[in-house]
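Novice: no sequence for this one, just the structure:
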């Protein structure tokens, strides 16, 4: 037998040993000598327990109160809302759309809860109008979002605004679809 055959045989034996060592019979191997696991995957009530099979110090899903579950669900919803960071505007206006308000409230609450977090609001417009007008329109849009965030709990010191006007389009094109995607404020956490 050459070295390659020995290597293959060793690898095969190692694989068989791993499979045999990792398999279980489903029997309880705790013989009272402390050799069993201290983690119970599912308790008798159907809830899962993490760290410790007994009720001492473990965290169980069945022990969450309805209020805690509701608070956790609300926190998850707020986090999901904060995933939206681009807010669109109608032609030639800086009025925040109603569908953006709930999302902006979630951002304002996050900023209020995290006073060391800063955000930059970048205002944009479509290509119609003069460069000067579009810069001013982008600034009005960014300031409208800023004011909304402040009214809903964010601090002025956390928010910076900048206007790019028509200079940084999200979509190239000279049609309503492209223009609609370019009339926006982007919220960027720093």
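Specialist: Great, that's in hand. Small disclaimer: the values here were computed from a predicted structure and weren't measured.

Novice: CA only for contacts and neighbour counts going forward, please
Specialist: Will do.

Novice: now residue 82: how far from residue 103?
Specialist: In this view, residue 82 and residue 103 are 6 Å apart by CA to CA, to the nearest Å.

Novice: and here is the other one:
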């Protein structure tokens, strides 16, 4: 009876430990949108540059016209500070001039924290940005959000300056 009890105890322990194994997500976030303004010969689209001239209403026009397409955030925060308000106000003004343009707001985080935490934080940052723009009169039906978490850093260092640059929300005009 003692041998049977030991075998059952060992089997129970193996089942309990195997249930704690971390599984990889089946799908990773999609690749980032190309904001460079370069011509993509496969897509037949050029992000707003035609013969060297910037097309009004394009992503290139957006980047040229607004104070920035990027809002930065403090560590573990997703609130819109006064600097972010000024940037988003300029974006809202541009979007009011082009009411048919759709945008995607990308949420990002620095490399610290788990993948799941950073995806959730990037989502909160993107949605805070979307909500601010909606409060400024931009229709929410024109805006989509996506979180890349820590998967798409703009700065590759492991220091305060790099981490600060990676805590952001980026507005991209869809052409």
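Specialist: In hand now; what should we look at? Since we're looking at a predicted model, the values are computed, not measured.

Novice: what would you report as the TM-score here?
Specialist: Once superposed, the chains reach a TM-score of 0.61 (TM-score structural alignment, normalised by the length of the second structure), with 113 aligned residues with a CA RMSD of 1.7 Å.

Novice: in space, what's closest to residue 148 of the first structure - neighbours in sequence excluded?
Specialist: Using CA to CA, 6 or more residues apart in numbering and skipping residues adjacent in sequence, the residue nearest residue 148 of the first structure is residue 104, 7.6 Å away.

Novice: ranges for the helices of the first structure?
Specialist: Ranges of helices in the first structure, per DSSP state H, are 3-22, 66-81, 98-113, 131-151, 176-182.

Novice: which stretch of the second structure lines up against the shortest one?
Specialist: The one in question is helix 176-182 of the first structure. Under TM-score structural alignment, helix 176-182 of the first structure corresponds to residues 160-166 of the second structure.

Novice: ok, now the first one?
Specialist: Per the alignment by TM-score structural alignment, helix 3-22 of the first structure matches no residues in the second structure.

Novice: with the fourth one instead?
Specialist: Helix 131-151 of the first structure falls opposite residues 115-135 of the second structure when the two are matched by TM-score structural alignment.

Novice: have a look at how far, on average, that stretch is from the first structure.
Specialist: Compared with the first structure after the fit, stretch 115-135 of the second structure shows a mean deviation of 0.2 Å (mean CA distance after the TM-score superposition for the first structure).

Novice: show me what that stretch is in contact with.
Specialist: 76-80, 88-89, 91-92, 105-110, 140, 143, 145-150, 168-170 (CA atoms under 8 Å, 6 or more residues apart in numbering).

Novice: still on that earlier bit, now do the same contact list for the residue nearest to residue 148 of the first structure.
Specialist: Residues near residue 104 of the first structure by CA under 8 Å, 6+ apart: 82, 145, 148, 149.

Novice: export those to JSON lines and tack on distance to residue 132 of the first structure?
Specialist: Output for the contacts of residue 104 of the first structure, formatted as JSON lines (distance: CA to CA, whole Å):
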{"residue": "82", "distance to residue 132 of the first structure": "31"}
{"residue": "145", "distance to residue 132 of the first structure": "20"}
{"residue": "148", "distance to residue 132 of the first structure": "25"}
{"residue": "149", "distance to residue 132 of the first structure": "26"}
